[in-house]
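# Predicted coordinates and the sequence they were generated for:
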Amino acid sequence: MASVFFDIRVRAVKNDQLVLHHGSIFLYASLWEFINSANTFLKNNPSETIIMSLKTEYEAMPGVTKSVEEIFRDTYYDNNFYKGNSLYPKLEDVRGKIVLMNRMSGRIDFSGIPYIRWDDNKTFSKWIGSRAINVQDQYNVSYYPKKEAIEEFLRYTNNNADDGSYFINFVSLSSGGAMWSSPYYYAGYLNPSTAQYINSNSSQRAGWVIMDYAGKEWEPRLYESVIKTNSRFTK
């Protein structure tokens, strides 16, 4: 089992192509490069799936003739993506596929996790049919409020473990612009403290725990705690 959630943010550029950005900063990679890497991984690991959160980042370059959603639909949205009808597909239905989490404008419908209005810097729930998409994404707060938000959301997730909804818990915290308040610095504390919380509370479900620097060997290892706790849902 691997780390399979990617927070992809794109800018529309000339020739109606999409490239990866973080704010105004070009990340020197195209969306095609990411998709090709994802497909290679899935070909070599066909029992896995990849969740690709996709949102528009920064203004389009002059000369772009389509919206980001139109470009994605017309150029990138191929058969490597899950295209079933379920808003809450089972893992067995999406193995070997990329599942789109649509964070674009919502003007075009795609299969996968549907577009919702994303509340900025908040914990929130949005109902789609009889189930909810629950999110903790308080990224622009100080350390202790973030730690409490993560743990409170883990408690909420655990208490609602069997209702079939999505529970998406972002551990990442944005940089304050200094070395001692960088995403890496925060991850070095929040990742192991979150793992310790999961391990100490006999959690039945952790949900989706989205972390920076997942491969770093800070002890206890958060990805191991999440995988162990969620293992009963991987059938």
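Nice, I can see it. Residues are numbered from 1 along each chain as shown.
# When you work out contacts or count neighbours from here on, use the C-alpha atoms and nothing else.
Noted.
# can you pull out the strands in the chain?
5-13, 17-22, 25-30, 50-56, 98-102, 123-128, 131-136, 166-170, 208-210 (DSSP state E).
# Dump those into JSON lines; add distance to residue 72 as well.
JSON lines is the format used below for the strands of the chain (distance: least, CA to CA, whole Å):
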{"stretch": "strand 5-13", "distance to residue 72": "10"}
{"stretch": "strand 17-22", "distance to residue 72": "8"}
{"stretch": "strand 25-30", "distance to residue 72": "12"}
{"stretch": "strand 50-56", "distance to residue 72": "10"}
{"stretch": "strand 98-102", "distance to residue 72": "11"}
{"stretch": "strand 123-128", "distance to residue 72": "23"}
{"stretch": "strand 131-136", "distance to residue 72": "23"}
{"stretch": "strand 166-170", "distance to residue 72": "24"}
{"stretch": "strand 208-210", "distance to residue 72": "24"}
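# Need the nearest residue in space to the residue of the chain most remote from its centre, chain neighbours excluded.
The centre of the chain is farthest from one residue, residue 63, which by CA atoms, centre = their mean lies 30.3 Å away. Taking CA to CA, 6 or more residues apart in numbering, and ignoring the residues beside it in sequence, residue 63 has residue 14 as its nearest neighbour in space, at 6.1 Å.
# separation between the one you found and residue 130?
42 Å (CA to CA, to the nearest Å).
# The two: who's more crowded?
Per other CA atoms under 10 Å, whichever of residue 14 and residue 130 has more neighbours is residue 14, with 12 against 8.
# What separation is there between that one and residue 65?
According to CA to CA, residue 14 stands 9 Å off from residue 65.
# dropping in the other structure now:
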Amino acid sequence: MQTRSWMSDIADERDVSLINIPGTHDSCTYRASQREGLGFVKTQNMSLDEQLENGCRFLDIRVRRYNNKFVIHHGKYYLHLNFDDVVKACTSFLNKNPSECIMMSIKEECSSHNSSKSVQEVFEDYYYRSPSTWFVENYIPKLKDVRGKILLLRRFKITEGSLPLGIDFKFEDNTSFKYTFNKPLKHELVCEDYYTPWSVNLKKKAIINNLSLSNHSSNEKILFVTFLSGTNFIKMITPLKLAREINHWFLHKYGETKSRMGVVMYDFAAPKYLQNIIRKNFNNK
């Protein structure tokens, strides 16, 4: 199937929350070795370019403030990428495929180094270089409003009274949760991010429960996000170990399902997994 511009087949008026979107958890860890951090650092094999070319439209970016710029981390581990590299990969892809939108979650990891600016201030430095690249409103847009843009989902605090700076992607820790990020418009986030499961079966149960909510919801203004990722250091369940079982199980269980899922986030995403989510937007593919 064609994955570079699959959003070109989706109507302009469709809310982003009604599109089934494949994403990657800790998207930039492909540069880590499998041995690093006892196998708990690496969560992806494909580069950002490969992820986007194969249909991924949600990137999970973890940043550290370093000399008042962003470098890319997973926890304390530097991934030999800077935020400029991430933005360049995204803008290059969008320039070639203007029908597409890339959703990007940004979260700070690791303590800052030699930085006087807040996360908000550092991000704004990047934003104001090319504001037309970004969609930074705090509501669920229609696809026509974000084609050719990066839609920001913010996992960092901003100064009270600031102008909107992306969807307020506030997370509760290691659980499933519901959060109203725009109270006047009643736009909501429903998320499963049970990332330290005590067993694979408990992780499966959390996934099933969240997808049941998305499947049965008639509220078009809820953004559903389901993370298939997870680890457990005590039980030595590495990202790769969990992904090998969860990704196969998910493809088998939901391979033919055409229902509403929202965003589905993978560790060790592969083309067949990304295409499985994309197909759910089209009855004839």
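Structure's in. What do you need? It should be emphasised that the depicted structure is a prediction, and the values quoted were computed from it without experimental measurement.
# So after superposing, what's the score?
TM-score of the superposed chains, computed with TM-score structural alignment, normalised by the length of the first structure, equals 0.86; 222 aligned residues with a CA RMSD of 2.1 Å.
# if we can go back for a sec, export the strands of the first structure to TSV and append columns for distance to residue 76 of the first structure and mean neighbour count.
Converted to TSV, those look like this (distance: least, CA to CA, whole Å; neighbours: other CA atoms under 10 Å):
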stretch	distance to residue 76 of the first structure	mean neighbour count
strand 5-13	12	20
strand 17-22	9	20
strand 25-30	11	12
strand 50-56	12	21
strand 98-102	11	23
strand 123-128	26	15
strand 131-136	25	19
strand 166-170	25	22
strand 208-210	24	21
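# Of all these, which one is nearest residue 227 of the first structure?
strand 208-210 (9.8 Å; CA to CA).
# Relative to the second structure, what is the average displacement of that closest one?
Following superposition, strand 208-210 of the first structure is found to deviate from the second structure by 0.5 Å on average (mean CA distance after the TM-score superposition for the first structure).
# State the span of the second structure onto which that strand is aligned.
Using TM-score structural alignment, the residues of the second structure aligned to strand 208-210 of the first structure are 263-265.
# Contacts for that stretch, please.
With contacts defined as CA atoms under 8 Å, 6 or more residues apart in numbering, stretch 263-265 of the second structure is touched by 19-25, 58, 223-229, 277.
# Most widely separated two among these?
For those, the maximum inter-member distance is 20.5 Å, found between 19 and 229 (CA to CA).
# With neighbour numbers in mind, choose between the two.
residue 229 (27 against 21).
# quick one: what's aligned to that one in the first structure?
Using TM-score structural alignment, the equivalent of residue 229 of the second structure in the first structure is residue 172.
# Please tell me I have it right and that match contacts residue 187.
Yes: proximity of residue 172 of the first structure to residue 187 meets the contact threshold set by CA atoms under 8 Å, at 6.6 Å.
# From residue 155 of the first structure, how far out is the residue lying closest to residue 222 of the first structure once chain neighbours are set aside?
Spatially, and ignoring its direct neighbours in sequence, residue 222 of the first structure is nearest to residue 195 (4.5 Å; CA to CA, 6+ apart). Going from residue 195 of the first structure to residue 155 of the first structure by CA to CA gives 13 Å.
# Check residue 110 of the first structure too.
31 Å.
# higher neighbour count, those two?
Shown here are residue 110 of the first structure and residue 155; by other CA under 10 Å, residue 110 has more neighbours (21 against 18).
# which residues does the more buried one contact?
When contacts are counted by CA under 8 Å, 6+ apart, residue 110 of the first structure touches 83, 100, 102.
# The second one corresponds to which position in the second structure?
Across the two structures, residue 100 of the first structure finds its equivalent in residue 152 of the second structure, going by TM-score structural alignment.
# so residue 134 of the second structure makes contact with residue 149?
Yes: under the criterion of CA under 8 Å, residue 134 of the second structure makes contact with residue 149 at 5.3 Å.
# Next, count neighbours for whatever residue of the first structure lines up with residue 206 of the second structure.
Taking TM-score structural alignment, the alignment pairs residue 206 of the second structure with residue 149 from the first structure. Counted with other CA under 10 Å, residues neighbouring residue 149 of the first structure total 21.
# that older thread, does the residue farthest from the centre of the first structure really touch residue 17, like I thought?
No: applying CA under 8 Å, one finds residue 63 of the first structure not in contact with residue 17, separated by 11.1 Å.
# contacting residues around the residue nearest to residue 83 of the first structure when sequence neighbours are not counted?
Nearest non-adjacent residue to residue 83 of the first structure, counting by CA to CA, 6+ apart: residue 111, 5.0 Å away. Neighbouring residues of residue 111 of the first structure by CA under 8 Å, 6+ apart: 82, 83, 84, 85, 86, 87, 99, 100.
# what sits against the fourth one?
This means residue 85 of the first structure. So residue 85 of the first structure contacts 111, 112 (CA under 8 Å, 6+ apart).
# ok, it to residue 42 of the first structure distance?
Taking CA to CA, one finds residue 85 of the first structure at 21 Å from residue 42 of the first structure.
# same question, the fifth one
Spatial separation of residue 86 of the first structure from residue 42 of the first structure under the definition CA to CA is 21 Å.
# And these two? Which one has more around it.
Shown here are residue 86 of the first structure and residue 42; by other CA under 10 Å, residue 42 has more neighbours (19 against 12).
# Counterpart of that one over in the second structure?
Match for residue 42 of the first structure (TM-score structural alignment): residue 94.
# my guess is residue 266 of the second structure contacts residue 229, does it?
Yes: under the criterion of CA under 8 Å, residue 266 of the second structure makes contact with residue 229 at 5.9 Å.
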